[in-house]
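> sharing a model that was predicted from the sequence below.
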Amino acid sequence: MASFLVAALYKFVHLPDFQALQAPLLACCETHEVKGTLLLAEEGINGTIAGTSTGICAVLEFLRDDPRLKTLVHKESWADKMPFYRMKVKLKREIVTMGVPNVQAETMAGTYVSPEDWNALIDDPDVVVVDTRNDYEVSIGTFKRAINPHTASFTEFPEWVKEQSAEGGVLHNKPRLAMFCTGGIRCEKSTAYMRTLGFDEVYHLEGGILKYLETIPSGESRWDGECFVFDERVSVLHGLEQGHYKFCRACRLPLSAADKSSSLFVDGVSCPHCHDKHTDEQKQRFAERQRQVELARKRADRHIGVRVELKKAAKEKAMKQKAEAAAEATTGLA
């Protein structure tokens, strides 16, 4: 039975004091043994965390105690194993990086469309359906009829829009757009961006692909494939069940069964996507890392997570010793 609750969350909201929120939020997560990554910026909060149901509820309650985050919405799924190795709360310029200033997603986002109404919208031949995710995410699953912009990062999306808005492009003279992403955050910002360019009839999937897969039965679905997620589950299916993909430990791209059967796949070292992108020295380092992982697995132990935790403990010990040394030096001068 799955024992770890995974909560994906985001909210565009003005947080001018976001830097001051970092330490207490991290402390709350660590107190309740919650792991994952949360991003804080002046434009809001974004991230995914995992832990016991009690721990996740405590962190969500802590966030919603802030009146600005009272209406924070999250999506839940379950994992058999802890999908993260540690807890990070990062400070960012944007909670999802587009690189375009003054895109006010909080007030300018397009029209929400519920999962229940999504099929009818994207079945309309006059509606251009755009997947706002990166190419490697789209490659393992997307909605039927959806256009793949083939972007390597979200910062490339504005340039794609510029190219495709010109004569002959897929967006030229196409006022009705339906946009989607994993959890809703990228399409919320991208629809706001499209509205600044004069696209007024812009829609986006409320709750993203994850909410659609959670809500819509597979027999009624327009989804084809699996949905990439940014944790150790790698991908999910309808009902948010864990999918069949695994990470390449060298490049972090999702691997199918066919990828893993390729002669270019060496566990932990290379895959068909990255076999020619690393030096021999890097591959030797990856191979040694994989050897240590396999040894740890034979001992029924963890390798990566334990290493992270030990490094963190060592750092904290060093800081404590430094502080004690400084205090002793001050006492000696008195």
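Structure received. Numbering: from 1, shown residues only.

> alpha carbons only for contacts and neighbour counts from here, please
OK.

> for the helix or strand harbouring W118, which residues meet the burial criterion?
For W118, the host element (DSSP states H and E) is helix 115-123. By 16 or more other Cα atoms under 10 Å, the buried positions in helix 115-123 come out as 115, 118-119, 121-122.

> what residues does it touch?
127-129, 145, 178, 205-207, 211-212, 215-216, 221-222 (Cα atoms under 8 Å, 6 or more residues apart in numbering).

> chain center to that helix, what's the gap?
Centre-to-centre, helix 115-123 and its host chain are 24 Å apart (Cα atoms, centre = their mean, to the nearest Å).

> helix or strand right after that helix?
For helix 115-123, the following helix or strand on the C-terminal side (DSSP H and E) is strand 128-131.

> now tabulate the contacts of helix 115-123 in CSV and tack on distance to F4 and neighbour count.
Formatted as CSV, the contacts of helix 115-123 follow (distance: Cα to Cα, whole Å; neighbours: other Cα atoms under 10 Å):
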residue, distance to F4, neighbour count
V127, 39, 18
V128, 38, 21
V129, 34, 24
R145, 35, 16
A178, 33, 24
L205, 27, 28
E206, 25, 24
G207, 21, 24
K211, 19, 22
Y212, 21, 24
T215, 21, 16
I216, 23, 18
S221, 27, 17
R222, 29, 18
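
> surely G198 is in a strand?
No: per DSSP: H, G, I helix; E, B strand; the rest coil, G198 lies outside any strand segment and is coil.

> quick one: contacts for V234?
V234 neighbours (Cα under 8 Å, 6+ apart): 228, 242-243, 245-247, 254.

> repeat that for L213.
Contacts of L213 by Cα under 8 Å, 6+ apart are 237-240.

> how many residues are close by R64?
For R64, the neighbour count with other Cα atoms under 10 Å is 15.

> about what we covered before: which of the contacts of helix 115-123 sits closest to A296?
Ranked by distance to A296 (Cα to Cα), the contacts of helix 115-123 are led by K211 at 36.3 Å.

> so the closest one is in contact with K75, correct?
Yes: assessed by Cα atoms under 8 Å, K211 is found in contact with K75 at 7.2 Å.

> could you pull out the helices for this structure?
Using DSSP state H, the helices of the chain run over 18-31, 53-64, 105-108, 115-123, 135-138, 157-165, 185-196, 208-215, 257-260, 280-298, 304-333.

> which among those helices is found nearest to G44?
Comparison of those against G44 by Cα to Cα identifies helix 18-31 as nearest, at 8.0 Å.

> by contact count, what packs against the closest one?
Using 3 or more Cα pairs under 8 Å, 6 or more residues apart in numbering; DSSP states H and E, the elements in contact with helix 18-31 are strand 35-41, helix 53-64, strand 87-91.

> out of the helices of the chain, which is closest to A7?
Minimum separation from A7 across the helices of the chain (Cα to Cα) falls at helix 53-64, 7.4 Å.

> put this beside the first:
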Amino acid sequence: MNDLTNKPKSLPILNIAGYQFVRLDQLESLRESLQESALLHQLKGTILLAEEGINLFLAGLESDIQDFLKTLRADPRLRTFTTKDSWSSSQPFRKLLIKIKKEIIRMNHPTITPEKGRAKFIAPEKLKQWLDQGHDDLGRPVVMIDTRNSFEVEYGSFDNAMHFNINKFSEFPEAIESHLLELADKTLVSFCTGGIRCEKSGLYLRERGLEHSYQLDGGILQYFEDIGSAHYQGDCFVFDERETLEPTLAAKPQGRLKPKKTNP
């Protein structure tokens, strides 16, 4: 979690996003416990639960968020749950929604199981070094792979990133198949908003024989926090009423009609 001592005085609402791939059972009981705590603390947002883990986006007053996280981390399976934090002047969610799903991020590829082990990842600082020098440490060209939906890419992405005009993440495996040969001798870094999609895309790339592939640890938002805008053009779309975040992690009003928010 970020250092909350840097809270802007004019922005009272704490927004948290986080996920954890971990084997969960008794999902209905867990859902009821989290719903009770979230309602008690007047939090709004979305929590997705599945046998493979948890994914959440919540917002509320800092003290209420912290109390909720104490409840969540009291579950031994979730004691290491971490979040990415940002601040806003108002509540960016309209309601609280807690759902049990087949997958917390749908790929429809049963052999990809992040809860059993992560793909190789690269820290934002190391990625910037590679992008600065134009190659990885062994001299291979670096290709950024954007795993997000096409409308998200329109708001911003890494310089010269490859994307596939997909409408939902479950289309990613098929979309990349025609590019396997051209990518085989390159170092690949897949990325998404907060990292969750790349937990699966990174494993999939290696399953398909692309051994020099990594996921950007923490996604675009972690890169913004650690690095800023270097090698990135535009903003980052987020699935709440803020719509986009600038590289400073501040919300940026768009003044335009919002595209249809297809689930990632």
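Yep, that arrived. Remember, predicted model here, so these are calculated numbers, not experimental data.

> for L210 of structure 1, what are its contacts?
Contact analysis of L210 of structure 1 by Cα under 8 Å, 6+ apart lists 75, 182-183, 227, 240.

> tell me which of those is nearest to E281 of structure 1?
Nearest to E281 of structure 1 among the contacts of L210 of structure 1, counting by Cα to Cα, is C227 at 33.4 Å.

> and the closest one? What does it align with in structure 2?
Matched to structure 2 by TM-score structural alignment, C227 of structure 1 sits across from C236.

> aligned partner of V189 of structure 2 in structure 1?
When structure 1 is aligned by TM-score structural alignment, the residue opposite V189 of structure 2 is A178.

> could you do D146 of structure 2 as well?
In structure 1, D146 of structure 2 lands on D131 (TM-score structural alignment).

> how close does the match of V189 of structure 2 sit to F154 of structure 1?
Taking Cα to Cα, to the nearest Å as the measure, A178 of structure 1 falls 17 Å from F154 of structure 1.

> what does G183 of structure 1 give?
G183 of structure 1 sits 14 Å away from F154 of structure 1, going by Cα to Cα.

> cool, F286 of structure 1 as well?
In terms of Cα to Cα, F286 of structure 1 sits 28 Å off from F154 of structure 1.

> can you check G141 of structure 1 too?
The gap separating G141 of structure 1 from F154 of structure 1 is 18 Å, by Cα to Cα.

> neighbours of the closest residue to R23 of structure 2 other than its chain neighbours, how many?
Leaving aside its sequence neighbours, R23 of structure 2 sits nearest to E52 (Cα to Cα, 6 or more residues apart in numbering; 5.1 Å). For E52 of structure 2, the count of nearby residues is 21 (other Cα under 10 Å).

> what's E52 of structure 2 aligned with over in structure 1?
Matched to structure 1 by TM-score structural alignment, E52 of structure 2 sits across from E43.

> so what's its match up against?
By Cα under 8 Å, 6+ apart, the contact set of E43 of structure 1 is 12-15, 94-95, 106.

> out of the residues you listed, which one sits closest to V308 of structure 1?
Among these, and counting by Cα to Cα, the member closest to V308 of structure 1 is I95, at 24.4 Å.

> can you report how many residues neighbour whatever residue of structure 2 lines up with the closest one?
With TM-score structural alignment as the criterion, I95 of structure 1 lines up with I104 in structure 2. By other Cα under 10 Å, the residues close to I104 of structure 2 number 24.

> now the helices and strands packed on helix 18-31 of structure 1 as JSON lines including distance to K174 of structure 1?
Listed next are those as JSON lines, based on distance: least, Cα to Cα, whole Å:
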{"stretch": "strand 35-41", "distance to K174 of structure 1": "33"}
{"stretch": "helix 53-64", "distance to K174 of structure 1": "40"}
{"stretch": "strand 87-91", "distance to K174 of structure 1": "37"}
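
> closest to S190 of structure 1 out of these?
Closest to S190 of structure 1 of the helices and strands packed on helix 18-31 of structure 1, according to Cα to Cα: strand 35-41, at 17.5 Å.

> compute the inter-axis angle for that closest one and strand 87-91.
Angle, strand 35-41 of structure 1 to strand 87-91, by axes from the mean of the first three to the mean of the last three Cα atoms, to 10 degrees: 10 degrees.

> mind giving me the packing neighbours of strand 35-41 of structure 1?
helix 18-31, strand 44-51, strand 87-91.

> check contacts around the residue positioned nearest the centre of structure 2.
Nearest residue to the geometric centre of structure 2 (Cα atoms, centre = their mean): G194, 2.0 Å. By Cα under 8 Å, 6+ apart, the residues touching G194 of structure 2 are 17-18, 218-222.

> do you know how far the nearest residue to it once chain neighbours are set aside is from R77 of structure 2?
In space, G194 of structure 2 comes closest to G219 once its chain neighbours are excluded; the distance is 4.2 Å by Cα to Cα, 6+ apart. Applying Cα to Cα, the value for G219 of structure 2 to R77 of structure 2 is 23 Å.

> neighbour count: those two, which is higher?
Each of G219 of structure 2 and R77 has its neighbours counted (other Cα under 10 Å); G219 has more, 21 against 15.

> which position in structure 1 pairs with the more buried one?
Taking TM-score structural alignment for the superposition, G219 of structure 2 sits opposite G208 in structure 1.

> so its match makes contact with A178?
No: using Cα under 8 Å, G208 of structure 1 makes no contact with A178, being 11.7 Å away.

> who's more crowded, F286 and F154 of structure 1?
Neighbour comparison, F286 of structure 1 and F154: the larger count goes to F286, with 19 against 16 (by other Cα under 10 Å).

> was I right to think the more buried one contacts A250?
Yes: using Cα under 8 Å, F286 of structure 1 is in contact with A250, at 6.9 Å.

> quick one: A23 of structure 1 from K322 of structure 1, how far?
Counting by Cα to Cα, the gap from A23 of structure 1 to K322 of structure 1 is 21 Å.

> the residue nearest to F239 of structure 2 when sequence neighbours are not counted and L14 of structure 2: what is the separation?
Leaving aside its sequence neighbours, F239 of structure 2 sits nearest to K261 (Cα to Cα, 6+ apart; 7.3 Å). Separation of K261 of structure 2 from L14 of structure 2 (Cα to Cα) stands at 22 Å.
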